[in-house]
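1. Using only what follows, build the 3D model:
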Amino acid sequence: MYKTFGTHNYYVYMLTNKAKTVLYIGITNDLKERLYYHQNPEPHSKAFTAKYKCKYLVYYEHYDDVNVAIDRETQLKKWRRDKKEALIKGFNPEWKFLNDSI
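-> Down below sits the predicted model:
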């Protein structure tokens, strides 16, 4: 099957809670929609992000190839907290919540 280059969007992203004590790493093809669902979880949701109130976007990367995005998500999930924090600080030095800019 032929795939047109540049027509697909995939995002690897990091969310945190209000106190910035928890990090969640995810992947999606629609970042704005995914953020909406993190901010409005189903009642009684047992999801990690709902349990720990991770709904604030602090970091994201864009990819055209889903396999590259999946590999990157897997890589980031293996990193220690300090390495993830350094990545966030390089992209978003003040750890501003980026939800409204998406």
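
2. From now on I want contacts and neighbour counts done on CA atoms only, so please keep to that.
-> Will do.

3. Can you spell out which helices and strands pack onto the longest helix along the chain?
-> When the chain is scanned for its longest helix (criterion: DSSP state H), the result is helix 66-78. Other helices and strands packing on helix 66-78, by 3 or more CA pairs under 8 Å, 6 or more residues apart in numbering; DSSP states H and E, are strand 10-16, strand 23-28.

4. Here is the second sequence; please produce its structure so I can put it next to the first one:
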Amino acid sequence: MKLSYVYILKCSDNTYYTGVTSNLNNRLLEHKLGKHYESYTYSRRPVLLMFYTEFTDINIAISTEKQIKKWSKAKKEALINNVYDKLPNLAKKKFN
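-> Predicted coordinates:
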């Protein structure tokens, strides 16, 4: 059974990058070394792994990555900090 990973990196400009991979250690090394010049993290190094989770189905991993990418910074930080009870309220639209 091959595992896939969804991960969140904190970049040097305090933004978050969410990705999916089948080899977490290798992918993190690529981010840290700046292997991909065109990538989001290249000019925002150094990066720090803040969160990751494992999946046995790559399709679910990809779907989860896409979902997290749409989240607000506050919602990503709640996930990173294991404050799962805050996630539903952070998903609600704020009205002025």
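
5. Quickly compare the helices and strands packed on helix 66-78 of structure 1 and say which is most buried.
-> When the helices and strands packed on helix 66-78 of structure 1 are scored by mean count of other CA atoms under 10 Å, the highest mean neighbour count falls to strand 10-16 (a mean of 22).

6. Just give me how far that strand sits from the chain centre.
-> Centroid separation between strand 10-16 of structure 1 and its chain, computed with CA atoms, centre = their mean, to the nearest Å, is 1 Å.

7. Likewise for stretch 84-92 of structure 1?
-> Worked out by CA atoms, centre = their mean, stretch 84-92 of structure 1 lies 13 Å from the chain centre.

8. Check stretch 14-21 of structure 2 too.
-> Centre to centre, stretch against its chain (CA atoms, centre = their mean), the figure for stretch 14-21 of structure 2 is 4 Å.

9. tell me the contacts of the spatially most central residue of structure 1?
-> Nearest to the centroid of the C-alpha atoms of structure 1, with distances taken as CA atoms, centre = their mean, sits residue 13, at 1.9 Å. By CA atoms under 8 Å, 6 or more residues apart in numbering, residue 13 of structure 1 lies in contact with 25-27, 57-61.
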